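A.B. asks: task: produce atomic coordinates for the following.
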Amino acid sequence: MPRENNFSKEHVSFAKKIIEEINSGLIKDSRTLDDRSFFWSKFFKLKEMPSHPFIYSFASVSEKKQKKFISLLSIKPTRSLSGVQVVAVMLPPFPCPGNCVYCPSQFEGKIAPKSYTGFEPSTLRAQRLGYDSYKIVSNRIKQLDITGHRAEKIELIFQGSTFTCLDKKNQESIVKKSLQAVIEKKTTSFKKIKFLAEKSKRRVVGITFETRPDYCGKEDIKQMLYLGGTRVELGVQHADDEIYKIIKRGHTVDDVISATSKLKDSSFKVLYHLMLGLPGSSPKKDLKNFKKMFKDPNFKPDMVKFYPCLVIKNSQLFKDWKNGLFDPISERDAVFVLSEIQKEIPPWVRVMRINRDIPGNIISAGIKTTNLRQVVDEFMKKKGIVSMDIRSREAGLMSREKEVDYSKAKLKTIFYNASEGEEAFISMESKDALFGFVRLRNPANPFIKSIKSNTALIRELHVYGKALSLGEKDDESTQHRGFGKELMDEAEKIAKEKFGSKKIAVISGLGVRDYYRKQFNYKTEEPFVSKVLK
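C.D. replies: The predicted structure follows:
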């Protein structure tokens, strides 16, 4: 609870009255909450109505755990419905090997890493905290806690420029300080930090790094595994060598294919950043190229983020636009492409994001709509387009709109070839909802010491639902229902019987290793947990 002397007596009284009325049952829904908040604001002669997070901050520890307080006062409930809280760590500015025409080097004096303007929420937070990863993570956790989100299962995402271009010493320092903020302990040993993170109060369930395909070789991958990485986001943009030349990307399509294959054979989840409306492209070319990403076995990412190309000051593209040499893609064309591509996205792919967090007022030309995903969703609904991507079927998200019947969950497996290896997407789902899944791979050309040719890889295990504390149960959540065990049992069976594997290895978040050890008898075999199949 915050110190009451930090706020006016009237503000504190307001918060306590609202909490009292929630407890009494007078406030049962958001409409009543708004009405009573308006009443008490006038009663206490407040100039502005206090926010829901402000009210929530005065609730007791036990009240903060009650469903009625969380549902009424917690902001952005979607953050919790996938089961994990994402904490973005913006890297400090450092030289990037790229010279992409669309990338601003700096905007209005803001000091920001390459590919960011300095006005994104995560960048502004990093600037305010001096790009100190410990302070960034600690601050974000406090924000999540105070707004009713349980920051107990955390995915760290390291953003900005190209992570693998940093020297190894700086890479380790940034990750170490971030882990220290999560476990709330400090030690000079990175090995000790990782060990403590396995059983800390808050658990790091995944670590993501952003990089370029040409800076994702074997040594880079080994280093990311050492740092606890579980997912890599590749700046693919548009896999076409002619367009790469036009935008001065600095790498080739072969680099994309090579990085994708090496990452999958090292058990990483792979996410592609794909960009619409680049110089040299067109809506027709975009659609054709994006379809290739999901059909050509050389690519087939597990997740994607779509971004329209934007014109921003201090970029070469801004000069080209001013000189009449470039016209950005229209919102109408972008919505069409993004809607049409949804028809082609396989059920084992998750569309993580559409559009970037760049304020419209600093975009010189291009799509300034900040809720582009919502616009696309509405267009799809109007046209009767149904997406089969993971996000569209998650039980946690679907439960917000209709009742989900967990009893109808059944095991289902899709086999497909990708990056020269075999993949099995094993899911627990009903006709209407996805409750969880496992990504199982039979690798083609593994090079990590602990992965042999007869080792199957579990690249991801995810059960969807509202984030719960470890061991906690909730009748309305898919988590902790035993779905994870059913999925793992099926994965081990397929690995042994179909792939002929002798061993199975899991790329596990540091804070999830204990789960595999206790529930499935896996043993630590750095950088994985593994098990001999009998």
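A.B. asks: okay, CA-based contacts and neighbour counts for the rest of this
C.D. replies: Fine.
A.B. asks: how about the helices in the stretch 301-450 of the chain?
C.D. replies: Counting by DSSP state H, counting those that start in this stretch, one finds helices in the stretch 301-450 of the chain at the ranges 316-322, 331-342, 372-383, 390-393, 395-398.
A.B. asks: just tell me which of these ends up closest to Gly229.
C.D. replies: In terms of C-alpha to C-alpha, the element of these nearest to Gly229 is helix 390-393, at 21.9 Å.
A.B. asks: show me what the closest one packs onto, helices and strands only.
C.D. replies: Here helix 390-393 touches strand 350-354, going by 3 or more C-alpha pairs under 8 Å, 6 or more residues apart in numbering; DSSP states H and E.
A.B. asks: and Val532, how far from Lys493?
C.D. replies: 12 Å (C-alpha to C-alpha, to the nearest Å).
A.B. asks: swap that for Ile146, please
C.D. replies: Ile146 sits 43 Å away from Lys493, going by C-alpha to C-alpha.
A.B. asks: want to throw the helices of the stretch 301-450 of the chain into a markdown table with distance to Lys502 and mean neighbour count?
C.D. replies: Below are the helices of the stretch 301-450 of the chain laid out as a markdown table (distance: least, C-alpha to C-alpha, whole Å; neighbours: other C-alpha atoms under 10 Å):
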| stretch | distance to Lys502 | mean neighbour count |
| --- | --- | --- |
| helix 316-322 | 53 | 18 |
| helix 331-342 | 38 | 18 |
| helix 372-383 | 44 | 16 |
| helix 390-393 | 30 | 20 |
| helix 395-398 | 34 | 24 |
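A.B. asks: in JSON lines, list those along with distance to Gln127.
C.D. replies: Output for the helices of the stretch 301-450 of the chain, formatted as JSON lines (distance: least, C-alpha to C-alpha, whole Å):
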{"stretch": "helix 316-322", "distance to Gln127": "25"}
{"stretch": "helix 331-342", "distance to Gln127": "31"}
{"stretch": "helix 372-383", "distance to Gln127": "27"}
{"stretch": "helix 390-393", "distance to Gln127": "32"}
{"stretch": "helix 395-398", "distance to Gln127": "33"}
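A.B. asks: and of those, who's closest to Arg249?
C.D. replies: For Arg249, the closest of the helices of the stretch 301-450 of the chain is helix 316-322, at 12.5 Å, according to C-alpha to C-alpha.
A.B. asks: identify the residues contacting that closest one?
C.D. replies: Here helix 316-322 makes contact (C-alpha atoms under 8 Å, 6 or more residues apart in numbering) with Val101, Tyr102, Cys103, Pro104, Val311, Ile312, Phe326, Asp327, Ser364.
A.B. asks: and what of stretch 370-389?
C.D. replies: Residues outside stretch 370-389 that contact it (C-alpha under 8 Å, 6+ apart) are 335-336, 338-339, 342-343, 345-351, 353-360.
A.B. asks: cutoff 10 Å now
C.D. replies: Outside stretch 370-389, the residues within contact range by C-alpha atoms under 10 Å, 6 or more residues apart in numbering are 303, 306-308, 331-332, 334-360, 369, 392-393.
A.B. asks: higher neighbour count, Ile146 and Lys493?
C.D. replies: Shown here are Ile146 and Lys493; by other C-alpha atoms under 10 Å, Ile146 has more neighbours (24 against 15).
A.B. asks: just to check, the more buried one is in contact with Ser51?
C.D. replies: No - Ile146 lies out of contact with Ser51 (C-alpha atoms under 10 Å); the separation is 11.6 Å.
A.B. asks: to compare against the first, here's the next sequence to fold:
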Amino acid sequence: MEDIILDILDALRRGENVDDAALVKLVNARARRTGADKRAFAKRRLLPYCQRVRSEEPERWASWGVTPELEERLLAVLRMKPRRSASGVATITVITKPWPCGSDCLYCPSDVRMPKSYLADEPACARAELNAFDPYLQVSARLTALSQMGHATDKIELIVLGGTWSDYPAPYQTWFVTELFRALNDDARAGVAANPALAAPGQDAGAVLASEDDLPPGVVERRARYRACGIAVDPRTSRDASEGAGDPGEGARGAARFQRAVDDGALTYNGAVRELYGASPAWCAAARWQVADMADLERAQRANETAAHRVVGLVIETRPDAVSPASLALIRRMGATKVQMGVQSTCQRILDLNDRGISVGRIREAFSWLRLFGFKVHAHAMVNLLGATPDGDRRDFARLVGDPGFLPDEVKLYPCALIASARLTERYADGSWAPYTADELMSVLVDDVLATPAYCRISRMIRDFSAGDILAGNRKTNLRQMVEERLRRPGPDGARREVREIRFREVGTSGVDVGALSLDVVPYETEGTSERFLQWVDPEGRIAGFLRLSLPDPALVARHAAELPVAPGEAMIREVHVYGMATRVGAEGRAAQHLGLGRALVERACELARDAGYDRINVISAVGTREYYRQLGFTDHGLYQQRRL
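C.D. replies: Next up is the predicted model:
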């Protein structure tokens, strides 16, 4: 293992570009010379080996002569899945425990081991189940995996999924978020030795995780607490579930009977969850200590302001009919900065056919409240629902991104996929629903991306359902890549297609020539606000950073003064994001981060707000960015930070 690392270092010192293809050649050459199994030099094993040597064998590390600059280049070669932090932030997704759902949509899966609409073998869900849905343990597992893959974890976006957040009791919500912050504050990463990638070829990867010696004290304590309640917690706490979760355990096998009853229509999802969790002595015992108050949460938040792993974004998932001033004030106090919301369609006929149980008017109202509170709005949209057609889906998406009553900042745009536990199976059986052909689906998604404005980001195009779970519908995991390849081809008229959507234009892992950037301002109007999207773009239109400035209608704010935490005359910065590979706080580099682009965006937003007649500006800052905004002249002010103009 040491020899191949030295080969890589020698190549880097010679100024060679060691990309994946070059790394494979180095590995193959070393394996031929030594007669070793080339699997022993697999990329997923090289970085953990380096991390262990650096941590536990300082003399050997010193003998390699690795300067800080060379170490950064070596990390770039060995980093696994670099796209995961190419947006400048490392993301950790956690799942709340199964809970009765306030809705029963036709297309929604009903896996009794998971919150409604999620499946047990989705990567984040598998990780959650292994860790008893405990927020601390889930963060520890993911934080460990990201570090072991070579990603900086100083800036973390927490995404809390599980259906409708406000369906859960408030004390559980508060406890859940408190434990997320606590895990980051504790730096709850497993030791470098507890890495399954260090197992030799053919060795059980779980063998390196059998001991608790390399696990953080908080992880050991929580595992013991769940075991005392009678809830099994998998010993592979630090294992990344996306690499294979293994045996789901007795709890999963015990749920099979309830799942069959749900699939057969003899039991509802809510009834099964109440039996499995609400009536379980073990889960009831755990629920008695899964509570916290706001004072606990605020202490954890204050500690996180200067922690090694700072929360720079907290995302909560909910339904439009659960959005209200009271619910938004609570999640804002918890530190939330973005809301994921299941819209699915803006056509009332489609919503009704799919038993969505919500009106388009209520969806519009939810968008309005979210923007007035300053949240980023991440809408879920589905194509190929019951009753939909390709042309109808095109019109529906165009309305979502073009009607002032909607206009999300981000969209999850994915096709409806048929899962056995969804009631849509009956419509599939009688022929009233069928999946689009591959060509129809591709055409719809391409047209939807082309219709997306410059201020909107399509975050993903598939759910993480395994092909085995999908009875009918798209099974291609690289659907997004296929769509983007189609978009790069000339259009029907032979001209280059103009794609304005954010993710298509992100600088990603590439460097940035700051001298070539220009600051572009895209204005647009919503019902109740005037928006300004400020973006740093290069001559090719690639985006290196952006800011969302909201100028609320003062009369509208005044009419709702009793419900809103903001006042007339106050503008709102809803998001500031600078792209580039996530870099450790204070580090220098060629990424777009650390070039002063964020500060320049904020200053320009303040100028625009002042010129528009506003005398104060708020920012919906995350807990981990409070210090940054204080340095820019903002002071803590209620649920936000504020600066006089």
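A.B. asks: with respect to Lys412 of the first structure, which of the helices of the stretch 301-450 of the first structure lies nearest?
C.D. replies: Short answer: helix 390-393, nearest of the helices of the stretch 301-450 of the first structure by C-alpha to C-alpha, at 13.9 Å.
A.B. asks: that closest one aligns to what range in the second structure?
C.D. replies: On the second structure, the counterpart of helix 390-393 of the first structure by TM-score structural alignment is residues 502-505.
A.B. asks: average gap between the matching stretch and the first structure?
C.D. replies: Here the mean offset of stretch 502-505 of the second structure against the first structure after fitting is 1.6 Å, by mean C-alpha distance after the TM-score superposition for the first structure.
A.B. asks: how about the contacts made by the nearest residue to Ala555 of the second structure once chain neighbours are set aside?
C.D. replies: By the measure of C-alpha to C-alpha, 6 or more residues apart in numbering, the closest residue to Ala555 of the second structure outside its immediate chain neighbours is Pro568, 7.3 Å from it. Going by C-alpha under 10 Å, 6+ apart, Pro568 of the second structure touches 551-559, 561, 614-616.
A.B. asks: ok, the residues you listed in the first structure: which stay?
C.D. replies: Using both residues aligned by TM-score structural alignment, their matches' C-alpha atoms under 10 Å, the first structure keeps these contacts from the contacts of Pro568 of the second structure: Leu551, Pro552, Asp553, Leu556, Val557, Ala561, Tyr614, Asp615, Arg616.
A.B. asks: now do the strands in the first structure.
C.D. replies: 85-90, 153-159, 203-211, 231-237, 269-276, 303-308, 350-354, 410-418, 421-429, 434-442, 455-463, 503-506, 523-525, 528-532 (DSSP state E).
A.B. asks: alignment lookup: Leu479 of the second structure to the first structure.
C.D. replies: Under the alignment (TM-score structural alignment), Leu479 of the second structure pairs with Leu372 in the first structure.
A.B. asks: please apply the same query to Ala86 of the second structure.
C.D. replies: Using TM-score structural alignment, the equivalent of Ala86 of the second structure in the first structure is Leu81.
A.B. asks: ok, its match touching Ser399?
C.D. replies: Yes - using C-alpha under 10 Å, Leu81 of the first structure is in contact with Ser399, at 9.2 Å.
A.B. asks: between these two, who's got more neighbours?
C.D. replies: Comparing Leu81 of the first structure with Ser399 by other C-alpha under 10 Å, the one with more neighbours is Leu81, at 22 against 17.
A.B. asks: list residues touching both of Ile146 and Ser51 of the first structure?
C.D. replies: Residues touching both Ile146 of the first structure and Ser51 by C-alpha under 10 Å, 6+ apart: Ile75.
A.B. asks: now Thr252 of the first structure, nearest residue through space, not along the chain?
C.D. replies: Among residues not flanking Thr252 of the first structure along the chain, Asp241 sits closest, at 5.7 Å (C-alpha to C-alpha, 6+ apart).
A.B. asks: repeat that for Gly229 of the first structure.
C.D. replies: Spatially, and ignoring its direct neighbours in sequence, Gly229 of the first structure is nearest to Ile207 (4.7 Å; C-alpha to C-alpha, 6+ apart).
A.B. asks: need the contact list for the one you found.
C.D. replies: Ile207 of the first structure sits next to 86-87, 154-158, 175, 224-225, 227-232, 508-510 when contact means C-alpha under 10 Å, 6+ apart.
A.B. asks: would you turn the contacts of Pro568 of the second structure into a markdown table with neighbour count and distance to Arg500 of the second structure?
C.D. replies: Below are the contacts of Pro568 of the second structure laid out as a markdown table (neighbours: other C-alpha atoms under 10 Å; distance: C-alpha to C-alpha, whole Å):
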| residue | neighbour count | distance to Arg500 of the second structure |
| --- | --- | --- |
| Leu551 | 25 | 23 |
| Pro552 | 26 | 25 |
| Asp553 | 17 | 27 |
| Pro554 | 16 | 31 |
| Ala555 | 12 | 33 |
| Leu556 | 14 | 31 |
| Val557 | 21 | 31 |
| Ala558 | 15 | 35 |
| Arg559 | 11 | 36 |
| Ala561 | 13 | 36 |
| Tyr614 | 20 | 30 |
| Asp615 | 16 | 32 |
| Arg616 | 18 | 31 |
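A.B. asks: can you redo those residues as JSON lines with distance to Asp355 of the second structure?
C.D. replies: Putting these into JSON lines (distance: C-alpha to C-alpha, whole Å) gives the following:
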{"residue": "Leu551", "distance to Asp355 of the second structure": "36"}
{"residue": "Pro552", "distance to Asp355 of the second structure": "34"}
{"residue": "Asp553", "distance to Asp355 of the second structure": "35"}
{"residue": "Pro554", "distance to Asp355 of the second structure": "37"}
{"residue": "Ala555", "distance to Asp355 of the second structure": "36"}
{"residue": "Leu556", "distance to Asp355 of the second structure": "33"}
{"residue": "Val557", "distance to Asp355 of the second structure": "34"}
{"residue": "Ala558", "distance to Asp355 of the second structure": "36"}
{"residue": "Arg559", "distance to Asp355 of the second structure": "34"}
{"residue": "Ala561", "distance to Asp355 of the second structure": "35"}
{"residue": "Tyr614", "distance to Asp355 of the second structure": "43"}
{"residue": "Asp615", "distance to Asp355 of the second structure": "46"}
{"residue": "Arg616", "distance to Asp355 of the second structure": "44"}
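A.B. asks: among these, which one lies nearest to Leu370 of the second structure?
C.D. replies: Nearest to Leu370 of the second structure among the contacts of Pro568 of the second structure is Pro552, at 11.8 Å by C-alpha to C-alpha.
A.B. asks: just give me the match in the first structure for the closest one.
C.D. replies: Residue correspondence to the first structure (TM-score structural alignment): Pro552 of the second structure is matched to Pro443.
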